[in-house]
Structures are given as C-alpha cells and as structure tokens.
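K.L.:
only geometry, no sequence info:
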C-alpha cells in the first residue's frame, strides 16, 4: 500500500498527525487516545498497514 493512500485512509477515519519523528510520523486517533508510528517509506507492507489500523482502532483497509 502506498503511504499516501494509508495517510488519506487514516484521516478519513478521524486520525491526525501528532508529530514528526526521525524516521516515522506519529499519528493519533483522538477519539480513542491511541498513537502509533507510521514509517516514511513510499510503500508500506499490507501487514504493517493492517497493524497500524488495529493500533489506532480503525477498520482495516
């Protein structure tokens, strides 16, 4: 999955960029108070994308 598609999907489900780290962006689901890092690669493996969604309690794409 492309990183831009994952970011767009997370934003559609109410997640926000909290801060930028060294090699990751930290996204938060403010409704649930959950945070998780999203790597800055152009392609993100499907399993990792599903894990990010599970960590933020967002439906899996």
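P.N.:
Looks like it arrived, so ask away. Bear in mind that the values here come from a model prediction, so they are computed numbers and not experimental data.
K.L.:
hey, let's count contacts and neighbours off CA atoms from now on
P.N.:
OK.
K.L.:
how about the strands in the protein?
P.N.:
16-20, 24-29, 34-39 (DSSP state E).
K.L.:
JSON lines for the ones you listed, including distance to residue 10 and mean neighbour count?
P.N.:
Shown next, in JSON lines, are the strands of the chain (distance: least, C-alpha to C-alpha, whole Å; neighbours: other C-alpha atoms under 10 Å):
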{"stretch": "strand 16-20", "distance to residue 10": "8", "mean neighbour count": "14"}
{"stretch": "strand 24-29", "distance to residue 10": "9", "mean neighbour count": "19"}
{"stretch": "strand 34-39", "distance to residue 10": "11", "mean neighbour count": "18"}
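K.L.:
Okay, one more to line up with it:
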C-alpha cells in the first residue's frame, strides 16, 4: 500500500463527486457523502494535511472505487 499517492481531503471529495456522490451533511470535521443510485455512503475527514493511506483506502472501499485506478490517474 506504500505506492499509493497522498491525497488531500478536497481531492478525495472531488473524486467522489465525479463518481456521482453528493454531499449529505457535515458533522464537525467529517463530510458525509451519498450516492443516490448505488445507495453508498462515504465519510471524508476534512483536515488540511494529506489523508493517511489507510484512511484513504477505507474511503475508497466505502465508495466501492478501485484504489488502483485512482493511483494510475494521480501519477
């Protein structure tokens, strides 16, 4: 998992919105997104630093998005 590039929270939110997710609500520093067709939810912590790789993997798992595809596009 060390080959995964670093992402900022805003970049991840942009990816999720591009995939069809919409903002549901924000509670504290966590933004909750929802995909109306696939009925999926994803939670993104909105911090200024890069997201940890395990957190990033968890977000993409929640959203049912392949991390390998995102890794290739980020390069």
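P.N.:
Received the coordinates, thanks. Quick caveat: nothing in here was measured; it's all calculated off a predicted structure.
K.L.:
Please name whichever of the strands of the first structure is nearest to residue 6 of the first structure.
P.N.:
Nearest of the strands of the first structure to residue 6 of the first structure, taken as C-alpha to C-alpha: strand 34-39 at 9.3 Å.
K.L.:
which bit of the second structure covers that closest one?
P.N.:
The aligned range for strand 34-39 of the first structure in the second structure is 40-45, by TM-score structural alignment.
K.L.:
can you tell me the mean distance of the matching stretch from the first structure after alignment?
P.N.:
Taken over the aligned residues, the distance from stretch 40-45 of the second structure to the first structure averages 1.4 Å (mean C-alpha distance after the TM-score superposition for the first structure).
K.L.:
Would you convert the strands of the first structure into JSON lines that also reports distance to residue 47 of the first structure?
P.N.:
Putting these into JSON lines (distance: least, C-alpha to C-alpha, whole Å) gives the following:
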{"stretch": "strand 16-20", "distance to residue 47 of the first structure": "21"}
{"stretch": "strand 24-29", "distance to residue 47 of the first structure": "17"}
{"stretch": "strand 34-39", "distance to residue 47 of the first structure": "13"}
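K.L.:
could you check the distance from the residue of the first structure most remote from its centre over to residue 15 of the first structure?
P.N.:
For the first structure, the residue at maximal distance from the C-alpha centroid (C-alpha atoms, centre = their mean) is residue 22, at 15.9 Å. Distance, residue 22 of the first structure to residue 15 of the first structure, using C-alpha to C-alpha, to the nearest Å: 20 Å.
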